[in-house]
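S.K.: have a look at this prediction, sequence included:
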Amino acid sequence: MTSAIYYGETQALVETFSQEDQAYFQDLWDYFNFAGFLYEEKALREQVYNLALDFSQASGDGLTATDYFGQDPKGMADQILENMPKESTRSVLKYGAIVSGIVIFYRLLSDFASQAVLVLKPLVYLTDSILGILAVGLLFYLLRRLIFAEEKSKKAIYVAVVLVLGIYFISEIVGDRFLPAFAWLTVPSPWDTFLITGASAGLILWQWKEEFARAFIFPILSFLVVGFLHRWTLAQGIQNSTMTVILPTVIIVMGLMIYYWFTIRALKKNKTENGE
């Protein structure tokens, strides 16, 4: 079976558990998931599926999750993980690349929407990639420790998570201002429009398969529209604030609002389907 099939089969089994057993097993499952960047994804999902399948059979004899797995699920999970095949570098790069790719893409969109000519900045994108990998690695490590941590330790971990996120976002927002303009490449019109439109279309088609990812389409479209509007106002020599400031701001805010609305709706739908 593939990783996706293992995940779906595990989810189906967990839904048959009692509410208390679901909560216990979900913590155990989350713990394995946060170890995902250290170990082979398919092997982890197969292991979690086997655990769910074994308990599903045991629960028929009246055993609870605590009876079957014990009072120390973290210790049990750690013992299992010791024998799991590792692939830390590949997985950290994979998840870091996803985060970095999203950041770089929206940076390009923002530049396209706010600048008359698109300028590619390789050193900035390299920095985005490094920061993304570091942030993902630290967050996975902290979130994994959070699951079975004691209450006092949880507070410290929450603070650490906030600090990591804060440093990451501040670095992304202001960090590029301190980098030298090394190897910058200007993409003249209309090639910048073709480049961004093509990349956006490809990303939209790719995201359309997933309901949660589909919500990102609206911010993408709003930035694209603002970029087209910006180029049109420059070509027409329009300088009034309504067309150059107010309207672009309204378009981007509307795109973000629709994104949040679709995301909240998808979360509620998912919660209803899981019977929560």
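M.R.: That came in fine, so what should we check first?
S.K.: from here on, just use CA atoms for contacts and neighbour counts.
M.R.: Noted.
S.K.: got the residue ranges for the strands in the stretch 151-276 of the chain?
M.R.: With DSSP state E, counting those that start in this stretch as the criterion, the stretch 151-276 of the chain has strands at 185-187.
S.K.: for it, which segments count as helices?
M.R.: For the stretch 151-276 of the chain, the helices defined by DSSP state H, counting those that start in this stretch occupy 151-174, 191-207, 211-214, 217-236, 241, 247-273.
S.K.: pull the residues that contact the helix or strand hosting A77.
M.R.: Secondary structure from DSSP states H and E places A77 in helix 73-82. Contact partners of helix 73-82, identified using C-alpha atoms under 8 Å, 6 or more residues apart in numbering, comprise 28, 31-32, 69, 148.
S.K.: for that helix, buried residues please.
M.R.: 73-74, 77, 81 (16 or more other C-alpha atoms under 10 Å).
S.K.: right, and the helix or strand after that helix?
M.R.: Later in the chain than helix 73-82, the nearest helix or strand by DSSP H and E is helix 88-114.
S.K.: tell me the first helix or strand C-terminal of that next one.
M.R.: strand 118-120.
S.K.: got the contact list for that next one?
M.R.: Contacts of strand 118-120 (C-alpha under 8 Å, 6+ apart): 108, 111-112, 184-188, 192.
S.K.: at 7 Å instead, please
M.R.: Residues outside strand 118-120 that contact it (C-alpha atoms under 7 Å, 6 or more residues apart in numbering) are 111-112, 184-187, 192.
S.K.: buried subset of those?
M.R.: Of the contacts of strand 118-120, these count as buried by 16+ other C-alpha under 10 Å: 111-112, 192.
S.K.: and those, which is closest to L63?
M.R.: Using C-alpha to C-alpha, D111 comes nearest to L63 of the buried ones among the contacts of strand 118-120, at 58.2 Å.
S.K.: how near is the closest one to K121?
M.R.: Per C-alpha to C-alpha, to the nearest Å, D111 is found 11 Å from K121.
S.K.: for A58, same thing?
M.R.: 57 Å.
S.K.: which of these two has more neighbours?
M.R.: Neighbours were tallied for A58 and for K121 using other C-alpha atoms under 10 Å; the higher tally belongs to K121 (19 against 15).
S.K.: which residue is the nearest non-sequential neighbour of that one?
M.R.: Once flanking residues are discounted, K121 sits nearest to W184: 4.9 Å by C-alpha to C-alpha, 6 or more residues apart in numbering.
S.K.: alright, now check it against this:
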Amino acid sequence: MNAKKLIEENNRKRERLTPENEAYYSDLLIYIRLQFSLSEQKSEEVLMELLDHLLDGQQAGKTAKDIFGDDPRGFADEMIEHLPKEKKREFIPFIGGIIGNILGWVLIIRGVLFLVLSPFTDVDTMVHPISVMVIALIIAAFVIFTIVFIFKMVERSLFKEKRKTRRETMIAGFIGAAGMAAVLLLVKFLPESGPSFDFSWWASFLVGSVILFAMYVSKKVKGV
């Protein structure tokens, strides 16, 4: 059974857990899945074995703490040490997919805005490739930083009796807003340099649509 099927089966089986056992197991699951250096296939196989073991114990009247112990983080770290790391998850394609979606929507929105505004005002459709590449790198760095920060914050919040969910959500929102504001300021004051070419509204809309369609087809081919 491949990783995708294992995840689907895991989701179905978890519904049979008691609330207490589900909370314990879900923390284990998230913690292990956040280790992107591990083999996804092997990780999902181990998670399924743990879930089956927990379901068997639950039928016998045992809790997750009875089966796996009072130190779930330590137990998870021990499991991680024995999981193979040679087949790394596709973290770069994951980030690339997010950036591709952002780029596609930005180009489509740009095309629509230019189409709507052009009858009423002069619209500058000239594009400077060098400046665009610099802006793209800045946005990519911001996206990567934000994703890594959120993953680390989620990881730190696991295995706690009392979670400060509201506080963590506010911190994540503040970091995201502050980062986006910084990116917009950099974009605003970044000087335009190098050669330029005309990139009309329809070309922008077309390229954005092609990017999003390519991302959609890629997901379907991979079975995501």
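M.R.: Yep, that arrived. On a predicted model such as this, the values are computed, not experimentally measured, just so you know.
S.K.: counterpart of G137 of the first structure over in the second structure?
M.R.: Matched to the second structure by TM-score structural alignment, G137 of the first structure sits across from V148.
S.K.: okay, now that match: neighbour count?
M.R.: Neighbours of V148 of the second structure under the rule other C-alpha under 10 Å: 11.
S.K.: same check on the one 3 residues further on?
M.R.: Residues lying near F151 of the second structure (other C-alpha under 10 Å) number 16.
S.K.: what about it, which helix or strand?
M.R.: helix 129-157.
S.K.: tell me the angle that helix makes with helix 165-189.
M.R.: For helix 129-157 of the second structure against helix 165-189, the angle by axes from the mean of the first three to the mean of the last three C-alpha atoms, to 10 degrees is 170 degrees.
S.K.: list the buried residues in helix 129-157 of the second structure.
M.R.: 131, 135, 138-140, 142-143, 146, 150-151, 154-155, 157.
S.K.: tell me the one of those nearest V46 of the second structure?
M.R.: Minimum distance to V46 of the second structure across the buried residues of helix 129-157 of the second structure is 19.0 Å, recorded for E155 (C-alpha to C-alpha).
S.K.: and the closest one, how close does it get to F75 of the second structure?
M.R.: In terms of C-alpha to C-alpha, E155 of the second structure sits 15 Å off from F75 of the second structure.
S.K.: try P191 of the second structure
M.R.: From P191 of the second structure across to F75 of the second structure, the span is 53 Å (C-alpha to C-alpha).
S.K.: try G176 of the second structure
M.R.: 33 Å.
S.K.: same check on A214 of the second structure?
M.R.: In this view, A214 of the second structure and F75 of the second structure are 41 Å apart by C-alpha to C-alpha.
S.K.: quick one on the thing from earlier: among the contacts of helix 73-82 of the first structure, who's most crowded?
M.R.: F32 (24 neighbours).
S.K.: helix or strand for that residue, which one?
M.R.: Using DSSP H and E, F32 of the first structure falls in helix 19-34.
S.K.: return the mean post-superposition distance for that helix against the second structure.
M.R.: Its matched residues in the second structure lie on average 2.1 Å from helix 19-34 of the first structure after superposition (mean C-alpha distance after the TM-score superposition for the first structure).
S.K.: ok now that helix, how far from the chain's centre?
M.R.: When C-alpha coordinates are averaged (C-alpha atoms, centre = their mean, to the nearest Å), helix 19-34 of the first structure and its chain have centres 20 Å apart.
S.K.: for it, buried residues please.
M.R.: 21-22, 24-25, 28-29, 31-34.
S.K.: same deal with stretch 42-55 of the second structure?
M.R.: Buried residues in stretch 42-55 of the second structure, counted by 16+ other C-alpha under 10 Å: 42-48, 50-51, 54-55.
S.K.: could you dump the contacts of helix 73-82 of the first structure into CSV with distance to S88 of the first structure added?
M.R.: As requested, these are exported to CSV (distance: C-alpha to C-alpha, whole Å):
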residue, distance to S88 of the first structure
L28, 20
Y31, 16
F32, 14
F69, 27
F148, 22
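S.K.: before we move on, what SS does E9 of the second structure have?
M.R.: Assigned by DSSP: H, G, I helix; E, B strand; the rest coil, the conformation of E9 of the second structure is helix.
S.K.: that one: how many residues sit nearby?
M.R.: By other C-alpha under 10 Å, neighbour count at E9 of the second structure equals 13.
S.K.: separation between it and A76 of the second structure?
M.R.: Distance of E9 of the second structure to A76 of the second structure, given as C-alpha to C-alpha: 21 Å.
S.K.: repeat that for D56 of the second structure.
M.R.: Per C-alpha to C-alpha, D56 of the second structure is found 19 Å from A76 of the second structure.
S.K.: quick one: the residue nearest the centre of the second structure from V224 of the second structure, how far?
M.R.: Geometric centre of the second structure, nearest residue: I147, 6.2 Å, by C-alpha atoms, centre = their mean. Relative to V224 of the second structure, I147 of the second structure is positioned 20 Å away (C-alpha to C-alpha).
S.K.: residue in the second structure matching V124 of the first structure?
M.R.: The equivalent of V124 of the first structure in the second structure is I135 (alignment by TM-score structural alignment).
S.K.: correct me, but its match touches L185?
M.R.: No. Counting by C-alpha atoms under 7 Å, I135 of the second structure sits too far from L185 to count as a contact (11.0 Å).
S.K.: could you find the counterpart of V210 of the second structure in the first structure?
M.R.: Counting by TM-score structural alignment, V210 of the second structure corresponds to G198 in the first structure.
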